[in-house]
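Trainee: just coords:
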């Protein structure tokens, strides 16, 4: 296992370097720079504009700027945000808690729905319950989050007046905060529940027909014991790895959801950074997301090999 982890870490580091280079070079090729609006001001002397560009290293070659950014990032210095003029690390980490609350709550709801529904759908294959669950599952992962977000706002905010559709970070109290996070969490949960439900169902169908399940029934065990202790226990092994792999995807879905509901999280910070050419913020968030994907992929591999003795690290 030790050799496997070392090999995976090395491969992951190479992957992260390649991802950071691609993202950085794409941002460098984008039109404009952080001083484009400031530099067009006729009241600013040309000497001052040039001195600022030299201090910020804007005119340096792209490889030089990338090497400088990578060195500072490893040292914990993520740079200064061009828009807020504050430390990019403090800015991003300050927005992280609200995103984790929304994403974590959404993924928890998704798991609580997908696991039992997927298992029951497999046990009652082609029944009315299975057909209804399959229909909602396809709707869940087919509809884009921006559409479901707007639909939820029209139904639950405009028509029914149940939940606020704009997040207010000044609200105090547990219930008022939970109330304004329900719709964003449901939008994200709907998107991930569909795919997870289908995967649980498919994994369960592969198991219920196995010999050891029929043997358990032949021994006279109760059907619930057969399904939970024998079928579901083995069927959920690949599901655990999918849960780990899908977690970063839910974080990625928060980018659109936070824009719809005006949530001041890292998703909205990323969109704002892209629109305003805030390279330090965009690099911090996008590279952090890449690290998250790599880490969860390693966790998924370890979990799969640990839970399934047939899989060897070698």
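Mentor: Sure thing, it's come through. What you see is a predicted model; the values in this text were computed from it and never measured.

Trainee: going forward, measure contacts and count neighbours with C-alpha atoms only.
Mentor: Will do.

Trainee: just checking, residue 165 is part of a helix?
Mentor: No: using DSSP: H, G, I helix; E, B strand; the rest coil, the assignment for residue 165 is coil, not a helix.

Trainee: how close does it get to residue 29?
Mentor: Going from residue 165 to residue 29 by C-alpha to C-alpha, to the nearest Å gives 36 Å.

Trainee: have a look at these two and say which one is more surrounded.
Mentor: residue 165 (25 against 11; other C-alpha atoms under 10 Å).

Trainee: the more buried one against residue 180, yeah?
Mentor: Yes: the pair residue 165 / residue 180 is scored as a contact, 7.1 Å apart, by C-alpha atoms under 8 Å.

Trainee: how far away is the spatially most central residue of the chain from residue 110?
Mentor: Residue closest to the mean C-alpha point of the chain, counted by C-alpha atoms, centre = their mean, is residue 251 at 1.9 Å. Note on residue 251: its distance to residue 110, by C-alpha to C-alpha, is 13 Å.

Trainee: residue 76 should be in a strand, yeah?
Mentor: No: counting by three-state DSSP, residue 76 falls outside a strand, being coil.

Trainee: that one: neighbouring residues, count only.
Mentor: 10.

Trainee: and if you look at the one 5 residues further on?
Mentor: Look at residue 81: counted by other C-alpha under 10 Å, it has 22 neighbours.

Trainee: in space, what's closest to it - neighbours in sequence excluded?
Mentor: Sequence neighbours aside, residue 88 is the residue nearest to residue 81 in space, at 5.1 Å (criterion: C-alpha to C-alpha, 6 or more residues apart in numbering).

Trainee: list the contacts for that neighbour?
Mentor: The contact partners of residue 88, by C-alpha atoms under 8 Å, 6 or more residues apart in numbering, come to 78, 79, 80, 81, 280, 281, 284.

Trainee: against residue 20, how distant is it?
Mentor: From residue 88 across to residue 20, the span is 17 Å (C-alpha to C-alpha).

Trainee: and residue 36, by the same measure?
Mentor: 24 Å.

Trainee: looking at those two, which is more packed in?
Mentor: Between residue 36 and residue 20, counted using other C-alpha under 10 Å, the more crowded position is residue 20 (21 against 12).

Trainee: residue contacts, the more buried one?
Mentor: Counting by C-alpha under 8 Å, 6+ apart, residue 20 has contacts 283, 287.

Trainee: and the comparison structure, right after this:
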């Protein structure tokens, strides 16, 4: 397995280079200039404005040929320096530190909750196929998959925050009070969990139904094994293989898809900063977040393949 992982990591190098070039080119093609948003209206003299523009463009590495700027950006990235944010006037590392932590907590929490509930619901629905329990969760999964994330979030805000006043509707505080922070975390976590639960529970159910109809399950039952052992030791283990794919993609998509949820709830996460940076043409923040999403995607595929071999020893990594 170590040789396989090393080979895959080497293969990822040209992929990441191509992705970085494409992202940098797209970043350059964006309309507008962040310097235009920074120019003070109080300076009317054209000479002074041109001098200030030149200073700002040099400060934020916006001058020179595109290939030189790309090479400089790559060099700074490898040294751990992601540049300075034009919107927040601080190094990108400092801007994204706390939001990245908040997003990881939000997404990992919702993913774990959704996975645990999906396994319980999916297995029970498959075992009790055609029952009211199964039909209820089938309707829920269809609704959860069909409804946009922002609609689910708005409904939660309206009923639980505005009508009942159980939770704050948004504007996450900047203080470190754990109680207040948890209250602001609940609604966005529920919003993300609904979508993940709807899709993952459906996959678990279908995978379990497929596994329960296999010959080895009939053989296990003919041997006199208990139904619990048949379901959890034989059927569920094989049903986990396609579920690994779904869970991995859910984790990868949540980090990018959480932008809508974080903006809706004014949650202090990287999704909210990503949207604000696009509106402000904050190129350094945009590039840092885009590369982070690219890294998550390519390494997520590697983790997915490794997960296959851990779930099913019959799968060999070559």
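Mentor: Cool, the structure landed. Please read all numbers here as calculations on a predicted model, not as lab measurements.

Trainee: list the TM-score for the superposed pair.
Mentor: A TM-score of 0.93 describes the superposed chains when it is computed by TM-score structural alignment, normalised by the length of structure 1; 314 aligned residues with a C-alpha RMSD of 1.9 Å.

Trainee: for the contacts of residue 88 of structure 1, which one is nearest residue 201 of structure 1?
Mentor: Checking the contacts of residue 88 of structure 1 against residue 201 of structure 1 by C-alpha to C-alpha gives residue 284 as the nearest, at 37.6 Å.

Trainee: okay, and the counterpart of the closest one in structure 2 sits in which element?
Mentor: Using TM-score structural alignment, the partner of residue 284 of structure 1 in structure 2 is residue 288. Element membership for residue 288 of structure 2, per DSSP states H and E: helix 283-311.

Trainee: likewise for residue 250 of structure 1?
Mentor: helix 233-261.

Trainee: what about that helix, distance to the chain center?
Mentor: Remark: helix 233-261 of structure 1 is offset 6 Å from the chain centroid, using C-alpha atoms, centre = their mean, to the nearest Å.

Trainee: distance from that helix to structure 2 after superposition?
Mentor: On superposition with structure 2, the mean distance recorded for helix 233-261 of structure 1 (mean C-alpha distance after the TM-score superposition for structure 1) is 1.6 Å.

Trainee: mean deviation of the helix or strand following that helix from structure 2?
Mentor: Using DSSP H and E, the helix or strand that follows helix 233-261 of structure 1 in sequence is helix 266-276. Average distance, helix 266-276 of structure 1 versus aligned residues of structure 2 after superposition (mean C-alpha distance after the TM-score superposition for structure 1): 0.6 Å.

Trainee: okay, the angle between helix 266-276 of structure 1 and helix 233-261?
Mentor: Angle, helix 266-276 of structure 1 to helix 233-261, by axes from the mean of the first three to the mean of the last three C-alpha atoms, to 10 degrees: 50 degrees.

Trainee: which elements pack onto helix 266-276 of structure 1?
Mentor: Contacts defined by 3 or more C-alpha pairs under 8 Å, 6 or more residues apart in numbering; DSSP states H and E place helix 266-276 of structure 1 against helix 88-123, helix 233-261, helix 279-307.

Trainee: equivalent range in structure 2 for the first one?
Mentor: Okay, so that is helix 88-123 of structure 1. Per TM-score structural alignment, the counterpart of helix 88-123 of structure 1 in structure 2 is residues 92-127.

Trainee: how far is the matching stretch from where the chain is centred?
Mentor: From the chain centre to the centre of stretch 92-127 of structure 2 is a distance of 9 Å (C-alpha atoms, centre = their mean).

Trainee: can you check stretch 73-81 of structure 2 too?
Mentor: Averaging C-alpha positions (C-alpha atoms, centre = their mean) puts stretch 73-81 of structure 2 24 Å from its chain's average.

Trainee: identify all contacting residues around it.
Mentor: Contacts to stretch 73-81 of structure 2, defined as C-alpha under 8 Å, 6+ apart, come from residues 82, 83, 92, 93.

Trainee: now the host helix or strand of residue 71 of structure 1: buried residues?
Mentor: Using DSSP H and E, residue 71 of structure 1 maps to helix 62-74. Judged by neighbour count using 16 or more other C-alpha atoms under 10 Å, the buried positions of helix 62-74 of structure 1 are 65, 66, 69, 70, 73.

Trainee: compared with structure 2, how much does it deviate?
Mentor: Mean for helix 62-74 of structure 1 is 1.3 Å (mean C-alpha distance after the TM-score superposition for structure 1).

Trainee: relative to helix 279-307, how tilted is that helix?
Mentor: Computed by the same axes, to 10 degrees, the angle separating helix 62-74 of structure 1 from helix 279-307 equals 60 degrees.

Trainee: helix 62-74 of structure 1 vs helix 88-123, what angle?
Mentor: Going by the same axes, to 10 degrees, helix 62-74 of structure 1 is angled at 80 degrees with respect to helix 88-123.

Trainee: which residues in structure 2 does helix 62-74 of structure 1 match up with?
Mentor: Mapped onto structure 2 using TM-score structural alignment, helix 62-74 of structure 1 spans residues 66-78.

Trainee: between the helices and strands packed on helix 266-276 of structure 1, which gets nearest to residue 2 of structure 1?
Mentor: Among these, the nearest to residue 2 of structure 1 by C-alpha to C-alpha is helix 279-307 (11.2 Å).

Trainee: for the closest one, give me the average deviation versus structure 2.
Mentor: On superposition with structure 2, the average gap between helix 279-307 of structure 1 and its aligned counterparts reaches 1.2 Å (mean C-alpha distance after the TM-score superposition for structure 1).

Trainee: try stretch 8-24 of structure 1
Mentor: Here stretch 8-24 of structure 1, set against structure 2 after superposition, deviates by a mean of 1.9 Å using mean C-alpha distance after the TM-score superposition for structure 1.

Trainee: and the strand or helix carrying residue 16 of structure 2, how far from the chain's centre?
Mentor: Taking DSSP H and E as the criterion, residue 16 of structure 2 maps to helix 2-29. Remark: helix 2-29 of structure 2 is offset 19 Å from the chain centroid, using C-alpha atoms, centre = their mean.

Trainee: next, the angle from that helix to helix 66-78.
Mentor: Angle, helix 2-29 of structure 2 to helix 66-78, by the same axes, to 10 degrees: 130 degrees.
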